[in-house]
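A.B. asks: Sequence and computational prediction follow.
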Amino acid sequence: MDDLWQWLDANRAHGGREGLLLRMLKLTEEVGEVAQAVIGATGQNPRKGTTHTWDDVQSELCDVVITALVALRTLTPDAREVFTEHLGRVRERSVGAPAARTPGP
């Protein structure tokens, strides 16, 4: 993720607070693309019919995850640790047991 963040950061059109806000808003754009793909996969728009597949929805969901991780990395260089700790807390309150730690890179 760091290499993707570095590339995006080096090629951003806006810096400072504006760049930060735009990076966060990118997440909303990607979520909208998930919605568009779901509508297209289910044929909910009678004018357009079925325009997407569930594979398209999966791809768009992956884009949301990637964009969220890039946004998190934009806020902190410790994004991996922040995410891992948060996931552990969510898992513990949801299923009650801490996840087994796996060695990471």
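C.D. replies: Yep, that arrived.

A.B. asks: from here on, contacts and neighbour counts on C-alpha atoms
C.D. replies: Noted.

A.B. asks: Just the element for I39, please.
C.D. replies: Assigned by DSSP states H and E, I39 belongs to helix 16-42.

A.B. asks: here's the one I want to compare it with:
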Amino acid sequence: MMLTPDHWATIRRLVAWLDQENGRSQHETTLRLLKLTEEAGEVAQAWIGVIGQNPRKGVTHTRQDVAEELCDVIVTAAVALASITDDPATVLGGKLDKIAARSGMAI
């Protein structure tokens, strides 16, 4: 599912909140982009917990935990995207169309 206009409105409110709290300097934008790495690491940590990869810890997470962490990645990416472009929905839609076309899917 593509993000809806309501989703983008929420993302814009989150961006406005961050802008109010932290500004939108190049440094702040960099931190918003780096936040993606942190969130992706949490996805990996949760998946490791699902499969029990760490024998010392065993199974520590569920697939629902992984799904929620993936949602954090999506929201964080959307906030970062909306922080660097005025029309994040069009940018995302265009990119999704390109990926679909590359994979031979009908657009």
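C.D. replies: Structure's in. What do you need? Since we're looking at a predicted model, the values are computed, not measured.

A.B. asks: what's the TM-score for these two chains?
C.D. replies: The TM-score (TM-score structural alignment, normalised by the length of the first structure) is 0.86; 97 aligned residues with a C-alpha RMSD of 1.3 Å.

A.B. asks: Show where the helix holding I39 of the first structure falls in the second structure, residue numbers please.
C.D. replies: Using TM-score structural alignment, the residues of the second structure aligned to helix 16-42 of the first structure are 25-51.

A.B. asks: For that stretch, buried residues please.
C.D. replies: 29, 32-33, 35-36, 39-40, 42-43, 45-50 (16 or more other C-alpha atoms under 10 Å).

A.B. asks: Tell me how far the residue nearest to the spatial centre of the first structure lies from W54 of the first structure.
C.D. replies: Nearest to the geometric centre of the first structure sits V65, at 2.4 Å (C-alpha atoms, centre = their mean). In this structure, V65 of the first structure and W54 of the first structure are 17 Å apart, going by C-alpha to C-alpha, to the nearest Å.

A.B. asks: again with R12 of the first structure
C.D. replies: Distance from R12 of the first structure to W54 of the first structure, counting by C-alpha to C-alpha: 31 Å.

A.B. asks: Tell me how far E38 of the second structure lies from R32 of the second structure.
C.D. replies: E38 of the second structure is 10 Å from R32 of the second structure, by C-alpha to C-alpha.
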